[in-house]
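J.: Show me the folded form of this:
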Amino acid sequence: MKIFIAVLLALALSAGLAAAIQQDSGYILIAYGQTTVEMTIWVGVAVLTVFLILVILIFMSLRRGAKVSDSIGSFWTVRRAVRGRSHTTLGMIAFIEGNWAKARKLLTDSAKDTETPLINYLLAARASHALGDAPGSRHYLGLAEQTSNKASIAVALTQAEMQVENGRLEEALATLTRARRNAERHPSVLTLLKKVYIGLRDWNSLLALIPDLRKHGGISEERLAELEREALMGQLENTAQQGDTAALQQWWKHVPRNWHRDNGLLLSYCRVLVAAGDSASAEKLLRQSIKLSWHSDLVKLYGLIAGSDVARQLSAAESWRKEHGDDAVLLLTLGRLSLRNELWGKAREYFEQAYQLSPNSEVCFELGRLMVNLDEPAAAERFTQEALQLQGQSLPSLPQPSLSKLKE
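T.: Model prediction:
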C-alpha cells in the first residue's frame, strides 16, 4: 500500500513538473569574464540536484572511510595492548625466576604498549641492579619517574632499597630523607629508614622514628619494644665509651620511666656504672630495683658489687630472706657479701646452704676457694673438682705424685 501511494505521488509530481516546464521554462545566464553559460531554469535545478547528490555521496564515503580507519587503528591498538600485557607478564615471570637479562628485555620492550609502564621500568631498574649495571638502573629509574607525577615515592623507594643492598647506607639515608619530605608517614619509607638507622647505628634517630613506626609502620608492639631496647642499649654503649659517670647518669635520667624496670637494660646500665668506677650508684639502684621487683639476675649482680657501705649492703640483702629465704642465688649473694665484710664463718654457712639448695659450679668454686684459705685442702679439692664436673671441664683420671713418696 505504501509503495502504491509513493508511486502515485511520484507520477503526480512528474506530471506537475512537466506542465510547469511547458508553461514557462525560465532562463538562467551565468557570466564570468568572457565566458557565459545559458540554460533554462529547470536544467539549472537538475544540475544543482546532481551536484548536491554528489556532495552527499562523497561525504558518506569519507565517513565510512573514517570508520574503517578507526576500526583498523583500534585493531592494532588492541593488538599492541595484548602483546604488551603478554610480554610484561613474561618479563615478571623471568624477573621472579632471576633471569635478569631476559626480564629486562621483555619489560622494556613492552613498556610503551602497557597501561602500567611504571612497573615495567621499576622492575627493569631492579633487573639492571641485579646485573651490576648501575647506569642502566639510573636510566630506567629516570624513565619510571617520567611516567607519572605520582611516581616519585615509588622510584625513591626502589632506589633506596638498591642502595641499602649495596651497603651505601648514607646515600640511602639521603634518598629516603628526600622521599620523607613528600610522604612523611609512608609506611615503606619508615620501614626502610629503620633499617638504615640500625645499619648506621644511629640510635638517636631510630628512637625518634619509633613513634611514627608505631602509628604508621604496621609493626607489632613486640617488635617495636625490641627496636626501642636495641636503640637504648646502643645509646648506653656509646655513652659508656666516654667513661664519664656523669654522662651515664644523665643518660639514665632521660630514659623513659617504663624502661627503668627492664631487667636487661638495668643490668647493662649497672655493669657499665661499675666499669666506670661508680659502684656506689649501681649498688643503690640495684637495691631499690630489687625491692620493687625481685629478679635473680639483679640479686646475683648485687653480690658482685662493692657499695659505699658493705655492712649496710649485707644488712639489706639479709632483709630479703624474710620473703626469699630459700633462694639459692640470694644465699650465694649473701655469702659473697659476707666475704666483703670478712665474716668467714657466715660466708661459709651461706655458701653451704646455697650448695644444698642448688649445687652449681659458682657455689662450688666459691666454697673451694674459701676452703683453701681456711686451710681445708681436702674439702677445697672436692668442691673444685665438683665445680669442674658441673662445668663439663673435669680432668681425666691420671696418676698424681704422693706427698709421702716425694719426701722419701
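
J.: From now on I want contacts and neighbour counts done on CA atoms only, so please keep to that.
T.: OK.

J.: So which residue is smack in the middle of the chain?
T.: The centroid of the chain falls nearest to residue 191 when counting by CA atoms, centre = their mean (3.2 Å).

J.: Here is a second sequence; please produce its structure as well for comparison:
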Amino acid sequence: MKRFAFVLILLIAIVGFFGWAIAQDAGYVLISYDRFRYESSFWIFLGLIACLWLLAMVVHWVLGLLHTSGALVNPWSRRHRERRVSKASRSGLRELAEGQWSHALGHLRSAAEHDHQPLVHYLGAARAANELGEHEQSDELLRKAREREPESGLAVGLTQAQLQIARGQYGEARETLNALHSDHPRHAYVLTLLQQLYVQLQDWSALCRLLPELRKHRVLPPARLSELELLAWTAALEQTGQASAPSNEDALQALNQKWQTVPSGLRTEPLLVRAYADGLSRLGADAKAEDVLYAALKRQFDDRLVERYGRVRGQDPARQLANAENWLKANPENAELLLALGRLSMRNALWGKARDYLEASLRFEHRPGTCAELARLLAQLGDNERSNRLFQEGLGLLDQSSSNRIQTTSSS
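T.: As a prediction, the model looks like this:
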C-alpha cells in the first residue's frame, strides 16, 4: 500500500512537472533536409519519439512470440515440428519395446524423416519392419540410415547382421559380419556376433580360427572362453573324423592335421583326446588310437578315456590288458576300469577273468552296459538263465534312466 502511494505521488509529480514545463514554453523543433521540412513543438516531437519507441518494442515482442510459439499462434513453427518429432520418437521407441511393431514402424519412420539425427529412429523402424516380415522395407530403411548418416556404417551393419540372423539368412549375415570384421577387427560386439553365428552354423573350424582373437580382445569371460574353446576343438575333431573324403587315407591325414593345430595346452584334455581317438578308430587306425589313449591315461587317469581304451582294438590285446591291469592297483574299485578289463579279457579269450572283472564292476555300480556285456559272456558260457536275467535287468536300468531324464527335463 505504501509502495502504491509512493508510485502514485511520483507519477503525479512527473505529470505536474511536464504540465508546468509545457505551460512555461512549448518549444520549437525544425528538421529540414533537401525538400523535406518538419516543424512542431518540442513536446509533440518528444511524444512522437516515445510512440516510435513503443511501436518498436511491440513489434519486437510480437516477432519473439511468433518465433517461440506453439500450435495456437503458429502451427508451422520450428519448435512445433521439433515437438512432433519428439512425440513420435517417444511413442515409437515405447511401442518398439512393447512389441507393437506396426505402430512403432509408423512413428519411428516419421521421426526419422523429420529429425536431423535420424539414425536411432531408422534402426528401430528397421527392426519393427523386420518383425512384421517386411524384409525389403527393413533393408530399405537401413539403406536410408546409411545415406543420411554415412559415418554410422558400423551401427547399421551390426543391426543388419542381427536382423539377417533373426531371418535365418546365415550366409548373408556371415558376409556382413566378415566385412565389419575386416573394417573393425578389434570390435568386441562384431567378434561376439561372429562367434554366435559360427556356433549356429556349427562351423567349428571357423570358430577355432576366431578363438585367439576372442581371447586377445577379452570378448568373453575367461571361464566361458575356456568352455567355448574346449567345445569348439572337440566338435572340430569330431567333424573332421566324420567328414567324407575321396579316400580313407585322405580323411586320416585331415584328422591328424587338425589334431596338430589344436593348442598344446588342450591336447591333454580328455574330451579332445577321446574325440581324436574316436576319429582314428572310425577311420581304421585303431592301433594309433590305442597309443593315443594309453599316452593320455599315463599322464592322467580318466574314466572317459578308460571306457574308450576298453573298446579300442589295439595291435597287441595282451599288452593292452596288461596296461589296464596296472591301473587297477591305484583304482581297485573303479567300475569303469573293471568294465574295460572285462572287455579286454574277452578279447584275449580269458573268459573266467572276464567274468570276474564284469561281476566286480556290477558290484560297485549297476550299469546297463555292464549287464549287457556280462549277459553276452554268460550266454557264450552256456549260463542262459542268468544271462536272460541280466538282459532284463539291463533293460530295466535303461527304462529307469530314461524316466529320470524325462522327469528332469519336465521339472526344468
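
J.: which residues sit against stretch 393-403 of structure 2?
T.: If you take CA atoms under 8 Å, 6 or more residues apart in numbering as the criterion, stretch 393-403 of structure 2 is touched by 367-369, 371-372.

J.: if we go to 10 Å?
T.: Applying CA atoms under 10 Å, 6 or more residues apart in numbering, the contact partners of stretch 393-403 of structure 2 are 366-373, 375, 387-392, 404-409.

J.: That stretch: how far from the chain's middle?
T.: In this view, stretch 393-403 of structure 2 has its centroid 39 Å away from the chain centroid, taken as CA atoms, centre = their mean, to the nearest Å.

J.: Pull out the buried positions in that stretch.
T.: For stretch 393-403 of structure 2, burial by neighbour count (16 or more other CA atoms under 10 Å) applies to 393-395, 397.

J.: Turn those residues into JSON lines, columns for distance to residue 167 of structure 2 and secondary structure.
T.: Shown next, in JSON lines, are the buried residues of stretch 393-403 of structure 2 (distance: CA to CA, whole Å; DSSP: H, G, I helix; E, B strand; the rest coil):
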{"residue": "393", "distance to residue 167 of structure 2": "49", "secondary structure": "helix"}
{"residue": "394", "distance to residue 167 of structure 2": "46", "secondary structure": "helix"}
{"residue": "395", "distance to residue 167 of structure 2": "44", "secondary structure": "helix"}
{"residue": "397", "distance to residue 167 of structure 2": "43", "secondary structure": "helix"}
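
J.: in the host helix or strand of residue 238 of structure 1, what's buried?
T.: Using DSSP states H and E, residue 238 of structure 1 maps to helix 221-240. Neighbour counts over helix 221-240 of structure 1 (16+ other CA under 10 Å) mark 224, 227-236, 239-240 as buried.

J.: for stretch 166-180 of structure 1, same thing?
T.: Residues of stretch 166-180 of structure 1 classed as buried: 169, 172-173, 175-177, 179-180 (neighbour count, 16+ other CA under 10 Å).

J.: For residue 46 of structure 1, state which of these is nearest.
T.: Taking CA to CA as the measure, residue 46 of structure 1 sits nearest to residue 179 out of those, at 75.9 Å.

J.: which outside residues touch the helix or strand residue 314 of structure 1 falls within?
T.: Assessed by DSSP H and E, residue 314 of structure 1 sits inside helix 310-319. Residues outside helix 310-319 of structure 1 that contact it (CA under 10 Å, 6+ apart) are 280, 283-284, 287, 290-291, 299, 302-303, 305-307, 324-325, 330-331, 333-341.

J.: Please list only the buried members of the residues you listed.
T.: So, by 16+ other CA under 10 Å, the buried ones in the contacts of helix 310-319 of structure 1 are 280, 283, 287, 290, 299, 302-303, 305-307, 330-331, 333-341.

J.: Can you pick out the most distant pair from the buried residues of helix 221-240 of structure 1?
T.: Maximum distance among the buried residues of helix 221-240 of structure 1 (CA to CA): 24.1 Å, for 224 and 240.

J.: out of the buried ones among the contacts of helix 310-319 of structure 1, which are inside helices?
T.: Using DSSP state H, 280, 283, 287, 290, 299, 302-303, 330-331, 333-340 are the members of these that sit in helices.

J.: and the gap between residue 174 of structure 1 and residue 164 of structure 1?
T.: Distance, residue 174 of structure 1 to residue 164 of structure 1, using CA to CA, to the nearest Å: 12 Å.

J.: quick revisit: counterpart of the helix holding residue 314 of structure 1 in structure 2, which residues?
T.: Under TM-score structural alignment, the counterpart of helix 310-319 of structure 1 in structure 2 spans residues 317-326.

J.: Superpose on structure 1 and give me the mean offset of that stretch.
T.: Once fitted to structure 1, stretch 317-326 of structure 2 is off its aligned match by 1.0 Å on average (mean CA distance after the TM-score superposition for structure 1).

J.: Number of residues surrounding the residue lying closest to residue 187 of structure 1 once chain neighbours are set aside?
T.: Once flanking residues are discounted, residue 187 of structure 1 sits nearest to residue 217: 4.7 Å by CA to CA, 6 or more residues apart in numbering. When neighbours are defined as other CA atoms under 10 Å, residue 217 of structure 1 has 20 of them.

J.: List the contacts of residue 217 of structure 1.
T.: 185-191, 194, 209-211, 224.

J.: between these, which is nearest residue 148 of structure 1?
T.: Using CA to CA, the contacts of residue 217 of structure 1 come closest to residue 148 of structure 1 at residue 186, 18.3 Å.

J.: who touches that closest one in this structure?
T.: 153, 179-180, 212-213, 216-217.

J.: could I get the residues you listed as JSON lines with distance to residue 254 of structure 1?
T.: Output for the contacts of residue 186 of structure 1, formatted as JSON lines (distance: CA to CA, whole Å):
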{"residue": "153", "distance to residue 254 of structure 1": "35"}
{"residue": "179", "distance to residue 254 of structure 1": "30"}
{"residue": "180", "distance to residue 254 of structure 1": "27"}
{"residue": "212", "distance to residue 254 of structure 1": "20"}
{"residue": "213", "distance to residue 254 of structure 1": "21"}
{"residue": "216", "distance to residue 254 of structure 1": "25"}
{"residue": "217", "distance to residue 254 of structure 1": "25"}
